[in-house]
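build me a model from this:
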Amino acid sequence: MTHAPIAMRSAVAADLESMIAMLAEDTLGSQREDTRTPLDQAYIDAFDAIAHDPNQLLAVAARGDRVMGMMQLTFIPGLSRRGAWRGQIESVRVAGAERGAGIGKQMFEWAISECRTRGCGLVQLTTDASRTSAHAFYERLGFRASHLGYKLAIGD
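Model (predicted):
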């Protein structure tokens, strides 16, 4: 059985419930996200802020109307590396039933291409230290663990 191809596109408001469900699918996300409907207004406000920021791109991998993956790209100007822009990849998720089918790889190839198109000299990402299978996946794609990262929660 052949499937229709995966298409990468900018997320639209109608995708939001599917995206929040993917964020909540794993152990870490299940502790942080709220999938009850109607969705919390904070999700809607965040979506609107991302959609209106020219240096943000919230994207989904879809087959027809079915959202199968998501990611957020942030384009960051910087002085280091001779003023190079960076592409930051975050919130990468593939729906549980779709994992292992190559969707994640397609998403990253697309994201890296978008970063090149925007003139980025570097693509970076962060990942939770506990996501060891994701680390191996990123390394297979050519990413290297070159830095340590720290976070400080300052909100609720």
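
for the rest of this, base every contact and every neighbour count on C-alpha atoms.
Noted.

now the element after the helix or strand Gly104 falls within, going C-ward?
With elements taken from DSSP states H and E, the one containing Gly104 is helix 103-117. Counting by DSSP H and E, the element after helix 103-117 in chain order, helix or strand, is strand 120-125.

alongside the first, I'd like the structure of this one:
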Amino acid sequence: MNLNQLTFREAVQEDLDKIVFMLSDDKLGQKRERYTRPLLESYIKAFQSIDADPNIELIVACDQEEAVGVLQLTMTPFLTHQGGWRASIEGVRTASSHRGKGVGSLLIKWAIQRASNRGCHMIQLTTDKQRPEARHFYKKLGFEATHEGMKLHLPHE
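Model prediction:
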């Protein structure tokens, strides 16, 4: 793989199978994702909602035509920071065949530039505390742990 030939684009529905596979292909993802064929209808509906929202971009990194990395970039307006926009990165994954080769770094750098181009004043992300290597990865890219994040999981059917 030549990193100079890596391309980035918005995902299309035909990428969804590969994306769900990447999301489920790690220790934590195996616990919360369900990669089956056919894909669960919930993945398809989520993709359609993401695709329809102009402030959410599901981005894939491609080696030739193959999706080898993914992230979701969400731009949100806030009243804070004088009505500024900020971007959030979620669901970052690299295909196991391409991990450790720089794909993730280029994908995050691409997302930072994209958020800047969209007028965002800040980009943020969370990473699971069970992933110390991910925390180190994001720090190397300039992210700082300035806040303590909290989550509340809601019951669903």
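
picking up where we left off before, can you tell me the mean distance of the helix holding Gly104 of the first structure from the second structure after alignment?
In the superposition with the second structure, the average deviation recorded for helix 103-117 of the first structure is 0.7 Å (mean Cα distance after the TM-score superposition for the first structure).

corresponding residues in the second structure for that helix?
Under TM-score structural alignment, the alignment places helix 103-117 of the first structure onto residues 103-117 of the second structure.

sorry, back to before: the helix holding Gly104 of the first structure to strand 120-125, inter-axis angle?
150 degrees (axes from the mean of the first three to the mean of the last three Cα atoms, to 10 degrees).

against Lys18 of the second structure, how distant is Tyr35 of the second structure?
Tyr35 of the second structure is 10 Å from Lys18 of the second structure, where distance means Cα to Cα, to the nearest Å.

just to revisit the earlier point, any idea how far the match of helix 103-117 of the first structure is from the chain center?
Distance of stretch 103-117 of the second structure from the chain centroid (Cα atoms, centre = their mean, to the nearest Å) equals 10 Å.

what's the neighbour count on Ala84 of the first structure?
One way to gauge burial is a neighbour count; for Ala84 of the first structure, by other Cα atoms under 10 Å, it gives 15.

next, work out how far apart it and Leu148 of the first structure are.
Ala84 of the first structure is 20 Å from Leu148 of the first structure, where distance means Cα to Cα.

the second structure: strands as residue ranges?
For the second structure, strands defined by DSSP state E occupy the ranges 7-10, 56-63, 66-77, 85-94, 120-125.

now those strands in a markdown table, with distance to Arg114 of the second structure and mean neighbour count?
As requested, those are exported to a markdown table (distance: least, Cα to Cα, whole Å; neighbours: other Cα atoms under 10 Å):
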| stretch | distance to Arg114 of the second structure | mean neighbour count |
| --- | --- | --- |
| strand 7-10 | 11 | 16 |
| strand 56-63 | 10 | 21 |
| strand 66-77 | 9 | 21 |
| strand 85-94 | 9 | 21 |
| strand 120-125 | 9 | 16 |
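
with distance to Leu23 of the second structure as added columns, please give those in a markdown table.
Output for the strands of the second structure, formatted as a markdown table (distance: least, Cα to Cα, whole Å):
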| stretch | distance to Leu23 of the second structure |
| --- | --- |
| strand 7-10 | 17 |
| strand 56-63 | 12 |
| strand 66-77 | 9 |
| strand 85-94 | 6 |
| strand 120-125 | 16 |
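
looking at these, which is closest to Glu133 of the second structure?
Proximity to Glu133 of the second structure, assessed across those by Cα to Cα, is greatest for strand 85-94 (13.3 Å).

and the closest one, what other elements does it pack with?
helix 16-24, strand 66-77, helix 103-117, strand 120-125 (3 or more Cα pairs under 8 Å, 6 or more residues apart in numbering; DSSP states H and E).

in the first structure, which residue range corresponds to it?
Aligned by TM-score structural alignment, strand 85-94 of the second structure corresponds to residues 85-94 of the first structure.

give me the mean distance between the matching stretch and the second structure.
Per the superposition on the second structure, stretch 85-94 of the first structure and its aligned residues are separated by 0.4 Å on average (mean Cα distance after the TM-score superposition for the first structure).

can you list contacts of that stretch?
With contacts defined as Cα atoms under 8 Å, 6 or more residues apart in numbering, stretch 85-94 of the first structure is touched by 22-23, 68-78, 103-104, 111, 115, 119-126.

same question, stretch 11-20 of the first structure
Counting contacts by Cα under 8 Å, 6+ apart, the residues outside stretch 11-20 of the first structure that touch it are Glu33, Asp34, Thr35, Leu39, Ile44, Phe47, Leu58, Ala59, Val60, Val67, Gly69, Met70.
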